[in-house]
Each structure stands twice: as structure tokens, then as C-alpha cells.
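S.K.: with the sequence up front, the predicted model follows.
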Amino acid sequence: MSGTKLSLADWQQQLGRADSKAETSSADGLVYSTDQGRIKTPATPAEPAKGFADGKLRLKRETKGRNGKAVITIAGITEGPQRLNEIAALLKKKCGCGGAVKDGVVEIQGDNRELIVAELEKLGYSCKWAGG
């Protein structure tokens, strides 16, 4: 056995298992290499969420898939991910609960409908209840 270190990509090439895309390590699924360390794929920029035609935000109370616990989802905010995180943080502080931003939709735990609508209207958004 030889004492030289060999990267995974080089080893695969020697065995003939590498694709024709061996030059780009992210294309062949390589995650870690002893030469370079962890290989990161370039992140694609997130697209801003699409708004609704009437320009209003949609607020929906959801319990499905959450063991019966209510969550208010806010969809239709057309601003970037940084602004979505700011809005979510503000609403979580005002409501005194948790929440998250997932796929351009702000989720706030609990059922604080009136408080959420009041805070969003202070920020200049018009809201509309969707669903039940």
C-alpha cells in the first residue's frame, strides 16, 4: 500500500467510476475531499414570494398536521427574506410566542388574530382572512 494521500475524486477517477463531469466536484455529488475539505455548492438566491392580485396579505388559521395546535400563516408579503425575518421577529415579540419563516410564508404560533392584524396594519399592510 502506498503512503501517498489521495482525494476521493482522484480515487474515483482511477477506478473509472467518475462521470465526465469530474472537473466540477459539486456536479458528481462530492461532499468532502481530503484536499479541499468540505465542498459547498453555490447557493441559489431565493426568489421573493409572489403577492396576490389585490395586494392584500392572506392570513389563515391552520391546525392540520400540528396535533391540533393553531398556527397563523401570513402569505403574500412580496419583500425579500431579510424583511420577512424582521416581520416574523416583530410579530413573535408582540404575541409572545414562537414562529418561523418557511417558503416565503410567515408562521406565528397560537391564535392571536386581532393582534397580528393590528400590527400588520401599523406596518402599512392590508390584510384579508382566508379559510376558516
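M.R.: The structure has been received and is ready for your questions. Numbers count the residues shown, from 1 in each chain.
S.K.: all contacts plus neighbour counts: C-alpha atoms, from now on.
M.R.: Fine.
S.K.: compute the first-to-last residue distance for stretch 90-106.
M.R.: Chord length of stretch 90-106, first to last residue, is 11 Å (C-alpha to C-alpha, to the nearest Å).
S.K.: so what touches that stretch?
M.R.: For stretch 90-106, the surrounding residues in contact (C-alpha atoms under 8 Å, 6 or more residues apart in numbering) are 48-49, 73-77, 81, 84-85, 88, 107-110, 112, 115-116, 119.
S.K.: next up, a structure to set beside the first:
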Amino acid sequence: MDLQDQLKNLFPDHVPSEEDQKEEQSNVWLQDEPLLCKYEKRKGKPVTIIAGYNGADNDFKTLAKEIKTMLSVGGSFKNDEILIQGDYRDKIMDFLKKKGFNVKRVGG
């Protein structure tokens, strides 16, 4: 039983508005070219790098924050790249595909 079902049981007369029914839309500009998702080791530690975004820097920073929050890991935004601590290529690629991005895996 998810939260929506519990709310329906608590408030059977409530009619959800259109805003509640809308799916979460990405507020980030989508592009035609794929984002590059690659893995490197820097100073012996694994790092996942996402590059190739040609939209606004603020959108890319917002995307970086969403990824870091979803994975509960650290990371940063430097030189038009998102750096995520650890090897999370598969999870990040699935997340970006759900957001509507084209993603290309680079290396191994």
C-alpha cells in the first residue's frame, strides 16, 4: 500500500486536482546529442563523469544535485562536467533516461 492509497483511505471524499495528477516533469533543458557517461580513476578512487551537456550551467548544476541526492553520494560540477564519487554509471544512465536524456556509455 503506497502513500496515495493511504491518503484515499483517510480522505475518501477528496478529489485530486490536476496538479496532483501531473507526473514530475524535468525542468532541465533536454538536448538532441547524447550525454557522455564515463568512468575514471582519479588518485586511485573511482569517479563517474557526465559530460556533453550544451544547455545552461544552472540546469546542469540542478541535474548534478538531483543525481547526488538520488545516489546519496558526493560530487561536484567542474569545467562543464558532473563528477560523482564512485562507479554509478548504470544507475545514473537509468535516471537520465527516465528524465528524457539520450545517454551514451563511454569506455568499459
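M.R.: Looks like it came in fine. Computed from a predicted model, the values in this text were never measured in an experiment.
S.K.: tell me which of the contacts of stretch 90-106 of the first structure fall in strands.
M.R.: 73-75, 107-109 (DSSP state E).
S.K.: can you tell me which two in those are farthest apart?
M.R.: Using C-alpha to C-alpha, these span at most 14.7 Å, a distance reached by Ala75 and Gln109.
S.K.: ok, the two, which is more surrounded?
M.R.: More neighbours surround Ala75 than the other of Ala75 of the first structure and Gln109, with 22 against 19 (other C-alpha atoms under 10 Å).
S.K.: what does the more buried one align to in the second structure?
M.R.: Aligned counterpart of Ala75 of the first structure in the second structure: Ala51 (TM-score structural alignment).
S.K.: wait, that match sits on Tyr39?
M.R.: No: assessed by C-alpha atoms under 8 Å, Ala51 of the second structure is found out of contact with Tyr39, at 11.2 Å.
S.K.: one step back: OK, contacts around the match of Ala75 of the first structure?
M.R.: By C-alpha under 8 Å, 6+ apart, the contact set of Ala51 of the second structure is 35-37, 80-82.
S.K.: with Gln14 of the first structure instead?
M.R.: Under the criterion of C-alpha under 8 Å, 6+ apart, Gln14 of the first structure has no contact partners.
S.K.: surely it is within a strand?
M.R.: No: counting by DSSP: H, G, I helix; E, B strand; the rest coil, Gln14 of the first structure falls outside a strand, being helix.
S.K.: what's the counterpart of it in the second structure?
M.R.: Counting by TM-score structural alignment, Gln14 of the first structure lines up with no residue in the second structure.
S.K.: re earlier: identify the farthest-apart pair in the contacts of Ala51 of the second structure.
M.R.: Largest separation among the contacts of Ala51 of the second structure by C-alpha to C-alpha: Cys37 and Asp80, giving 13.1 Å.
S.K.: looking at those two, which one has more neighbours?
M.R.: Neighbours were counted for Cys37 of the second structure and for Asp80 using other C-alpha under 10 Å; Cys37 has more, 22 against 16.
S.K.: now the more buried one: closest residue in space that isn't a chain neighbour?
M.R.: Ile50 (4.6 Å; C-alpha to C-alpha, 6 or more residues apart in numbering).
S.K.: what count of nearby residues applies to that neighbour?
M.R.: Other residues within reach of Ile50 of the second structure, judged by other C-alpha under 10 Å, total 25.
S.K.: how near is it to Asp5 of the second structure?
M.R.: Taking C-alpha to C-alpha, one finds Ile50 of the second structure at 37 Å from Asp5 of the second structure.
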